[in-house]
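> Mind folding the following:
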Amino acid sequence: MKAAIHEKYGDAGVLEIRDIARPEPADGEILVKVCAAAVTTADWRLRAAAFPGIMALPGRLMFGLFAPRQKVLGTAFSGRVVARGGDVDRFALGDAVFGFSGAGAHAEYVAVKADGPVVAKPANIGHDEAAAAPFGGLAALVFLRDFAGVKPGEKVLVAGASGGVGSWAVQVAKHLGAEVVGVASTGNVDLVRSLGADRVIDYRKDDPAASGERYDVVLDTAGKLPFARARRILARTGRYLPLEFGGREMLQALWAGVTGGPKIVINVSGDSRADLEILAGLLETGEIRAVVDSRFPLRDIAAAHRRVESRHAGGAVIVLMDEAAACAPSP
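Model prediction:
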């Protein structure tokens, strides 16, 4: 099978398309013919060993000190079940599924645990839209519902509201009953408004931290609104949630806990099958929708990485596999 391989850390040019052995599903696993997979900020950081701040050394120790241990990146995928290992009765051959693989989704096939974070794909969305959902959608759901504890009527500011996580966060916050203000560039204002934001701040024209407004929650999806600025617009009981954090944010969180006032909530979202089922349900009813910035064939995955790394993508960046029969809709 074809897969995107990186043997060393570096820029997107280190990625190569090679033929490697197709995995075989072990007991408790399903083999999925990948139809579409997302390229995420996690993928480009792992490819480049671009771990933020004090995470540089721990990141290398975890993922490979001198070279990547995992040669095939990609965690968020959508495809069809083409084989099953022993003791699997949750899925049938031909079922359309989407979810998290842990790694290896930037390939034509990936083996995943049948009882892991993988669920049936809603019939009303394409594989590209489904592949866009797990990374950004679950992060938005867990950060806002669980870590921030957003309640109906609260006011939420989403910085980076048009991105791979922010586009979901706007919709999830509205689903939770919040008043939502998105921050985006001029070209993405209409997109963010179409996702349900009550108001959109164009950061090229206005500084969201100088508005004098007060928010219960500020979600910073791309490190563009640091706590030193965000605290000016947070209510006294407000919560600041950075998706990207380092030593500075950890120290600020400790200090805020001592001094009182707005607090920093630092955490990492998990990959829960139950939460993925919730996301699938919301997609099926149309309450939320995927935003796809761009689509690339697997052979152009380096360009997909560069698009993500630009930090200007409006939604998810997707790689599409060969349009084989396994990816076609059921008759």
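> C-alpha from now on. contacts and neighbour counts both.
Fine.
> ok, Arg273 - contacts?
Gly116, Pro117, Val118, Val119 (C-alpha atoms under 8 Å, 6 or more residues apart in numbering).
> mind running it again at 6 Å?
In this structure, Arg273 makes contact with Pro117, judged by C-alpha atoms under 6 Å, 6 or more residues apart in numbering.
> Going by residue numbers, what spans are helices in the chain?
41-48, 56-63, 127-141, 166-175, 189-194, 227-230, 247-259, 273-285, 301-309 (DSSP state H).
> Let's have those in CSV, adding distance to Val32.
Rendered in CSV, the data for these read as follows (distance: least, C-alpha to C-alpha, whole Å):
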stretch, distance to Val32
helix 41-48, 20
helix 56-63, 25
helix 127-141, 13
helix 166-175, 25
helix 189-194, 32
helix 227-230, 42
helix 247-259, 39
helix 273-285, 17
helix 301-309, 20
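> Those helices: which one's closest to Lys2?
Comparing the helices of the chain against Lys2 with C-alpha to C-alpha, the closest turns out to be helix 301-309 (12.1 Å).
> so which of the helices of the chain gets nearest Ala12?
helix 301-309 (5.0 Å).
> Second input sequence below; structure requested for side-by-side comparison:
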Amino acid sequence: MQTVTYSRFGSPDVLTLSDVAPPSPRGGHLVVRVRAVSINPLDGKLRRGDARLLSGTKFPKTPGLDFAGVVEQVGPGVSGFQVGDDVFGGLGSFKEGYLSERISVPARVVAKLPKSLDYVGAAAIAVVGLAAQTAVQVARIKAGDHVLINGASGGLGPYALQLAKGAGAHVTAVSGTDGVALARELGADTVVDYRRESITASGRTFDAVLELSGRLPFSQARGLLKPRGVYVDFEPGPTKLIGAGLQNPFRSHQHRFVITRATTAALEALGRHLDAGQLRPGPTRVFELSEYRRAFEVAEQGGQVGKVVIRLEG
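Got it, this is the predicted structure:
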């Protein structure tokens, strides 16, 4: 079977398409024939070696943190799934990715495909949808709150925007020019094109700032927060976690983090939101498996609206 692998840290140039033996079912695992895999910002960090504490240094490695496909084998000790089930999931391990024609994946990070999504849509939502759910909980967003989402039209932003609106918040979305229309369509109350206006110079303040762009650190965002406001950070690291843990008890503005964990129950809840029409899938740009290197190059250019997805042939 074909699998995308890399044997050293580096740019997308280190990725190769390899023939490897198909996996056998393990206890607690499903063997899934993969139909689609999406690309997340963490994929690039893992491949470049920027997150070695998560990935380890054993090669070869395979990228891909979330997927959708069809169950081909059910391992010992697994219940609730059967051969032929359409499924989606992710985040089983940062050491074993899913960009392969077949994968062995822990059943605990898999759920049945939402009825409203195809494989491409489902592969695009697992990691970002779960992160958005967690962010709304971490920020304790409630009706009447004023929330800033900085980076509202990328892969994760559309879901965070919709869930914040669903909680009753007034949402200000910051986006590039190409994402302004999408942010408005998804219900943002105010949309700021960062190429035309600086949100930090606007004089506005918020109950919560969800920082998705990687360009607004806590030190700068504090000027945007109301007293007791919350800054939600999607890039936890040891230094930041320790620093926030020591300082949060002694300051008004809180620096909190999204640490995403996939479970079947959380994925099922995400699917229910989608099937009920409470969440609208974000846009996707689709590449075929043969275009894998180009897909990663595009995803890592920045400024993309929505997610990049690699589709594998049936």
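> Ok, which of the helices of structure 1 comes nearest Leu93 of structure 1?
Evaluated with C-alpha to C-alpha, these place helix 127-141 nearest to Leu93 of structure 1, the distance being 16.8 Å.
> Contacts for that closest one next, please.
Under the criterion C-alpha under 6 Å, 6+ apart, residues 36-38, 76-78, 99, 164-165, 168-169, 269, 290, 316 lie in contact with helix 127-141 of structure 1.
> could you redo the last one with a cut-off of 8 Å?
35-38, 40, 76-79, 98-100, 121, 164-166, 168-169, 172, 269-271, 275-276, 279, 290-292, 316-318, 320, 327.
> Same question for stretch 182-195 of structure 1.
157-162, 167, 170-171, 197, 199-204, 208, 314.
> Quick one: distance of that stretch to the chain centre.
Here stretch 182-195 of structure 1 shows a centroid-to-chain-centroid distance of 18 Å under the convention C-alpha atoms, centre = their mean, to the nearest Å.
> Onto which residues of structure 2 does it map?
Per the alignment by TM-score structural alignment, stretch 182-195 of structure 1 matches residues 173-186 in structure 2.
> out of the helices of structure 1, nearest to Ala107 of structure 1?
helix 301-309 (10.7 Å).
> so that closest one corresponds to what in structure 2?
When helix 301-309 of structure 1 is compared against structure 2 (TM-score structural alignment), it corresponds to residues 292-300.
> Pull out the buried residues from the matching stretch.
Tyr292, Arg293, Ala295, Phe296, Ala299, Glu300 (16 or more other C-alpha atoms under 10 Å).
> what's near enough to touch the fifth one?
It stands for Ala299 of structure 2. Counting by C-alpha under 8 Å, 6+ apart, Ala299 of structure 2 makes contact with Ile39, Asn40, Pro41, Lys307, Val308.
> Then the second one?
Contacts for Arg293 of structure 2 (C-alpha under 8 Å, 6+ apart) come out as Pro12, Asp13, Leu15.
> Out of these, grab the one that's most surrounded.
The member of these that has the most neighbours, counting by other C-alpha atoms under 10 Å, is Leu15 with 21 neighbours.
> distance between the ends of stretch 11-19 of structure 1?
Distance between the boundary residues of stretch 11-19 of structure 1 (C-alpha to C-alpha, to the nearest Å) amounts to 21 Å.
> how close does the residue of structure 1 positioned farthest from its centre sit to Ala253 of structure 1?
In terms of distance from the mean C-alpha position of structure 1, Thr259 ranks first, at 32.8 Å (C-alpha atoms, centre = their mean). For Thr259 of structure 1, the distance to Ala253 of structure 1 under the criterion C-alpha to C-alpha works out to 10 Å.
> Same question for Gly260 of structure 1.
For Gly260 of structure 1, the distance to Ala253 of structure 1 equals 10 Å [C-alpha to C-alpha].
> Do you have the strands of the stretch 51-200 of structure 2 handy? List them.
The residue ranges that make up the strands of the stretch 51-200 of structure 2, judged by DSSP state E, counting those that start in this stretch, are 66-74, 86-90, 102-106, 110-112, 146-150, 170-175, 190-193.
> Please work out which residues of structure 1 line up with the longest one.
Put plainly, it is strand 66-74 of structure 2. Using TM-score structural alignment, strand 66-74 of structure 2 corresponds to residues 76-84 of structure 1.
> Need the counterpart of Ala228 of structure 1 in structure 2.
In structure 2, the residue equivalent to Ala228 of structure 1 is Ser219, according to TM-score structural alignment.
> about what we covered before: mind listing what's buried in the match of stretch 182-195 of structure 1?
By neighbour count with 16+ other C-alpha under 10 Å, stretch 173-186 of structure 2 contains the buried residues Ala173, Val174, Ser175, Gly176, Gly179, Val180, Leu182, Ala183, Leu186.
> Ok, stretch 212-230 of structure 1 next?
Going by neighbour count (16+ other C-alpha under 10 Å), the buried part of stretch 212-230 of structure 1 is 214-222, 225-227, 230.
> cool, stretch 7-19 of structure 2 as well?
For stretch 7-19 of structure 2, the buried set under the neighbour-count rule, 16+ other C-alpha under 10 Å, comprises Arg8, Phe9, Gly10, Ser11, Pro12, Leu15, Leu17.
> cool, and stretch 154-169 of structure 2?
Of the residues in stretch 154-169 of structure 2, those with enough neighbours to count as buried (16+ other C-alpha under 10 Å) are 154-166, 169.
> hmm, who's touching it?
Looking at what lies outside stretch 154-169 of structure 2 - C-alpha under 8 Å, 6+ apart - the contacts are 40, 128-129, 131-133, 135-136, 141-147, 149, 151-152, 171, 173, 179, 183, 186-188, 212, 278-282, 303-307.
> Do I have it right that Ala105 of structure 1 meets Val32?
No. With the criterion set as C-alpha atoms under 8 Å, Ala105 of structure 1 and Val32 do not qualify as a contacting pair; they are 9.4 Å apart.
> Taking strand 109-113 as reference, get the angle to the longest strand along structure 1.
For structure 1, the strand that runs over the most residues, judged by DSSP state E, is strand 29-39. Here the directions of strand 29-39 of structure 1 and strand 109-113 differ by 120 degrees (axes from the mean of the first three to the mean of the last three C-alpha atoms, to 10 degrees).
> average offset between strand 29-39 of structure 1 and structure 2?
Strand 29-39 of structure 1 differs from its equivalent in structure 2 by a mean of 0.9 Å after superposition (mean C-alpha distance after the TM-score superposition for structure 1).
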